[in-house]
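In: got a structure for you, letters missing:
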């Protein structure tokens, strides 16, 4: 019997907001139906920027704004799909999502991008991938982002 190894990880340095958004686009293109892409990191690390790229790649055409105050934004895509942008910053966990029907939609193939996913261990354990973002100083003295990408599925 073989024991699975640790989840595959990779690290990328992101020099600006455009690079952060492009990483989100690449991950969004790869997300299978029913997948959750989790984002973690401190305030200002680029979670919403990365989410914007992923949501665009998933077919969201309207303006993408942070759901911090609402907690949840539900988008319909051109191909009749559903994509959620969720922010758990103001939540202790994600249990309130299930009353909103998110779990049923995920079971039916919707996708979700969740900022502050580390606030709910159960949701993080179900994630297709998690991106941990950090603000770092680059070699040229500029500020950039380090993205640690861990695939779960």
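Out: Everything's here; your move. This is a predicted model, so every value here is computed, not measured.

In: CA only for contacts and neighbour counts going forward, please
Out: Noted.

In: Between its first and last residues, how far does stretch 113-128 reach?
Out: 10 Å (C-alpha to C-alpha, to the nearest Å).

In: Now do the helices in the chain.
Out: In the chain, the helices defined using DSSP state H lie at 17-30, 47-57, 95-98, 102-107, 121-125.

In: which of those is buried the deepest?
Out: Among these, helix 47-57 has the highest mean neighbour count (mean count of other C-alpha atoms under 10 Å), at a mean of 25.

In: what would the helices of the chain look like in JSON lines with distance to residue 87?
Out: Output for those, formatted as JSON lines (distance: least, C-alpha to C-alpha, whole Å):
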{"stretch": "helix 17-30", "distance to residue 87": "16"}
{"stretch": "helix 47-57", "distance to residue 87": "9"}
{"stretch": "helix 95-98", "distance to residue 87": "11"}
{"stretch": "helix 102-107", "distance to residue 87": "13"}
{"stretch": "helix 121-125", "distance to residue 87": "12"}
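
In: Please compare the first structure with the one that follows:
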């Protein structure tokens, strides 16, 4: 499985990458978003969801932990931010069963805080600071993830 590297000199480049990933989807996808605070995880998620045709305001799930949406094709999408979770057991009351829907797009910020309670990722996006911009490393973790990343290479 081949990973990809993208230089993101500004927030617009992060949006472009999120849009490209959305355009490569032909079904659902589970994406783990990793990176330090302010590395661009939420910007990436918003760009992907917007490109899917989510017509409503895309809120950060920092306090709600999970926000649900539907793309213009009716495909469900979930955006989770687990930064405030101390133990994966805290996720039980969220009703995460819907995340198992293979047609759903699931974006998870801070996935390490939900280990054991989350679906396996198809793609991991690692965002890091690089000079005055950012660097993205995209790693496919499943065959489905490999196919999606091949479409944006």
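Out: Structure received. These numbers were taken from a predicted model, which means no experiment stands behind them.

In: Let me see the TM-score of these two.
Out: The TM-score (TM-score structural alignment, normalised by the length of the first structure) is 0.80; 142 aligned residues with a C-alpha RMSD of 2.2 Å.

In: ok so, going back, kindly state which of the helices of the first structure is positioned closest to residue 38 of the first structure.
Out: Of all those, the one in closest proximity to residue 38 of the first structure, counting by C-alpha to C-alpha, is helix 121-125 (6.8 Å).

In: what sits up against that closest one?
Out: For helix 121-125 of the first structure, the external contacting residues (C-alpha atoms under 8 Å, 6 or more residues apart in numbering) are 38, 94, 117-118, 130, 152.

In: So which of the helices of the first structure is nearest residue 76 of the first structure?
Out: Nearest of these (C-alpha to C-alpha): helix 47-57, 10.7 Å.

In: So which bit of the second structure is the closest one matched to?
Out: Counting by TM-score structural alignment, helix 47-57 of the first structure falls onto residues 41-51 of the second structure.

In: Once aligned, what mean separation remains between the matching stretch and the first structure?
Out: After superposition onto the first structure, stretch 41-51 of the second structure lies on average 0.9 Å away from the residues it aligns with, using mean C-alpha distance after the TM-score superposition for the first structure.

In: centroid residue for the second structure?
Out: Central residue of the second structure (C-alpha atoms, centre = their mean): residue 107, 3.1 Å from the mean position.

In: Let me see the contact set for the residue mapped onto that residue from the first structure.
Out: Under the alignment defined by TM-score structural alignment, residue 107 of the second structure is paired with residue 113 of the first structure. Residue 113 of the first structure makes contact with 36-39, 51, 54-55, 83-86, according to C-alpha under 8 Å, 6+ apart.
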